[in-house]
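Asker: Give me a model of this one.
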Amino acid sequence: MSAATVTLTSAQEAENKRINDENERLRRKATTRRRVGLFFSYLALVLITILMVFPLIVVVLVSFTPNAITQTWPPKLIPSEFTLENYVSLFERLPIGRELLNTVVFAGAVTIISVFFDSLAAYGLSRVDFKGRGILLGVLIATMMIPAMALLIPVYKLLANMGLVNSYLGIIIPRMADVGGIFLLRQFFISIPKDLDNAARIDGAGEFRIFAQIILPNSIPAILTVGMFNFMGNWNDLLWPLIMTSKPETRTITAGLAMLTGHGSSVTPYGVVMAGALISALPLLIVFFFVQKRFVEGIAMTGMK
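Answerer: Below you'll find the predicted structure:
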């Protein structure tokens, strides 16, 4: 082998080694960046989780803390003793069973009725061609800009004149449709191929049959998502039930808990209120536990459409 060949081979080996070293350096750099990114991502998730869970932990701890200790300053995060007196006092002060039933009726009825009407409106705005469809959609979206507080007194007076104060109908009727739900379902319905509609029409199907047998079965995640948002919003609603109900026969649990603050006493029984808040939150946590997969799937799919 000549000296020139040996020199060329050595140069190639040196170049290959340099390239391999550079690739290894870049790989290590990319790995380091990825690990740093993952570290900060997990750190952010942990911090957000702590911020989200911390109030729930406080509610649980205070609900088992003697009421006298909850009035001390500075407050004690971890009480020196635990008790069930707050739960006993809660059931003595409020008809919790009746108020929970009222809340289930209110939130459940509003959710079922609202999702039905929202899906019908969304079907018309997404699958049916008619003049003024875009204008109608714009008007509906514009109504979302009207502050809800501005409508409270007019709606209350209207329902009071109809004799619907302290009744299920009074708190349910104004919530029978939701523009946000209409918009979300419309966005999802648009993504469903219209070829399915045309094929059904060829087979003699009408609009309601297309809606019931084609659109709804293909929109279960979106419908569950809208329904879950609706149910949670109405379950946790305080102001509307507080205005429309003053009797235990129709009062929801949130309105009942509000009655514990500032009525006949300058001291709020925080332990009792927290016990009620925990009881109020448990049904939502149970429902979300069973539907969380479809709920998250529906949010993702609706957001991509």
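Asker: going forward, measure contacts between C-alpha atoms and count neighbours the same way
Answerer: Fine.
Asker: Pull the distance from stretch 157-168 to the chain's centre.
Answerer: Distance of stretch 157-168 from the chain centroid (C-alpha atoms, centre = their mean, to the nearest Å) equals 29 Å.
Asker: try stretch 211-221
Answerer: Relative to its parent chain, stretch 211-221 has a centroid offset of 22 Å by C-alpha atoms, centre = their mean.
Asker: How about stretch 14-31?
Answerer: 49 Å.
Asker: One more: stretch 199-207?
Answerer: Put simply, stretch 199-207 sits 36 Å off its chain's centre (C-alpha atoms, centre = their mean).
Asker: What of stretch 293-305?
Answerer: 12 Å.
Asker: For that stretch, list every residue counted as buried.
Answerer: The neighbour-count check on stretch 293-305 (16 or more other C-alpha atoms under 10 Å) flags R294, F295, E297, G298, I299, T302 as buried.
Asker: how about the helices of the stretch 151-300 of the chain, start to end?
Answerer: Listed in chain order, the helices of the stretch 151-300 of the chain (DSSP state H, counting those that start in this stretch) span 168-172, 179-190, 194-202, 207-210, 220-235, 239-244, 253-258, 270-304.
Asker: Here is a second sequence; please produce its structure as well for comparison:
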Amino acid sequence: MKIVRYVLLLLAALSFVYPFIWMISASLSSEHGIGSLTLLPVDLTLRNYTTVFERIPLGRAFVNSLLVALVTTSLVVVLGAMVGYALARLRFRGRNAIFYLIIFTMTLPFQITLIPNYITMVKLGWVDTYFALIVPFVMNSLAVLLFRQAFAGLPQALIDAARIDGCSELRIIFQILLPNILPTVLTVTILTFMGLWNEALWPLIVIRDESTMTMPQMVTLFSVGGRADAQLGVKLAAAVMLALPILIVYLFFQKHFIRSMASSGLKD
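Answerer: A predicted model of the protein is given here:
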């Protein structure tokens, strides 16, 4: 029975890993060798990657994506921790109503708010600026939820002792409590960074200046806009370069990520 279980798990893992391995292999193959579906490159070549850099400013797009993802993720962690702490440890009227309202917003697709957000960006004059890529994402419902649950699981004595020592609420949050919920901090960081790095729809709406475009937006326009000249290998090479940073981040922090997700159940 155990052998059957491991075989099924192995097959499930391979079904997830195979497409990505094939994508890397195909991006290193010549155009006529892509359709072989083998795990080894056919007619090994780096031409697909050099073509991508020749046709689009991918380096600039990478810097833009990294800047937007790092700044927004930092703000999400800071603001999410502050709101989560308030909902978990401070007593005020309407606290539960606010918490459940935040939970409700998690059920709404981001597409519903696209038009109102775009109109706001136009009114503020933020179209084609980094503000349009950062500000709409700095408040994250999932981050608030995870921080709220993590803070609720810490002993009240820890907070009381800090207050007796004269610590302010901000110092309690960032110097005393956050080091005790490091897996949650890493989970929020990874999920936020991954979501921002892969976001293509919103940049396509608010960014038209090529010098401000993010990497997913640039790769999308490159793949469907004609610059790839219908060359599948070139499109795959661009996709590999887009996915590689996320893969590296997850490989470094996967242990903390899994641990936090396994222990982030809802508590009253």
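Asker: re earlier: can you lay out the helices of the stretch 151-300 of structure 1 as JSON lines showing distance to L120 of structure 1?
Answerer: Shown next, in JSON lines, are these (distance: least, C-alpha to C-alpha, whole Å):
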{"stretch": "helix 168-172", "distance to L120 of structure 1": "19"}
{"stretch": "helix 179-190", "distance to L120 of structure 1": "8"}
{"stretch": "helix 194-202", "distance to L120 of structure 1": "15"}
{"stretch": "helix 207-210", "distance to L120 of structure 1": "9"}
{"stretch": "helix 220-235", "distance to L120 of structure 1": "12"}
{"stretch": "helix 239-244", "distance to L120 of structure 1": "26"}
{"stretch": "helix 253-258", "distance to L120 of structure 1": "31"}
{"stretch": "helix 270-304", "distance to L120 of structure 1": "17"}
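Asker: closest to A142 of structure 1 out of these?
Answerer: Among the helices of the stretch 151-300 of structure 1, helix 179-190 comes nearest to A142 of structure 1, with 9.5 Å by C-alpha to C-alpha.
Asker: how about the residue nearest to the spatial centre of structure 1, what does it touch?
Answerer: For structure 1, the residue nearest the mean C-alpha position is F229 (4.3 Å; C-alpha atoms, centre = their mean). For F229 of structure 1, no contacting residues are found, by C-alpha atoms under 8 Å, 6 or more residues apart in numbering.
Asker: Aligned to it, what sits in structure 2?
Answerer: The alignment partner of F229 of structure 1 in structure 2, by TM-score structural alignment, is L191.
Asker: which one of the buried residues of stretch 293-305 of structure 1 is nearest N236 of structure 1?
Answerer: Closest to N236 of structure 1 out of the buried residues of stretch 293-305 of structure 1 is F295 (18.1 Å), distances taken as C-alpha to C-alpha.
Asker: how about the closest one, what's its partner in structure 2?
Answerer: Superposed on structure 2 with TM-score structural alignment, F295 of structure 1 falls opposite F257.
Asker: tell me the helices in the stretch 1-150 of structure 1, going along the chain?
Answerer: For the stretch 1-150 of structure 1, the helices defined by DSSP H, counting those that start in this stretch cover 3-63, 67-70, 85-93, 96-127, 133-143, 149-161.
Asker: could I get the ones you listed as CSV with mean neighbour count and distance to S167 of structure 1?
Answerer: Shown next, in CSV, are the helices of the stretch 1-150 of structure 1 (neighbours: other C-alpha atoms under 10 Å; distance: least, C-alpha to C-alpha, whole Å):
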stretch, mean neighbour count, distance to S167 of structure 1
helix 3-63, 13, 31
helix 67-70, 16, 34
helix 85-93, 16, 22
helix 96-127, 20, 10
helix 133-143, 13, 26
helix 149-161, 13, 10
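Asker: quick one: which of the buried residues of stretch 293-305 of structure 1 is nearest V165 of structure 1?
Answerer: F295 (34.0 Å).
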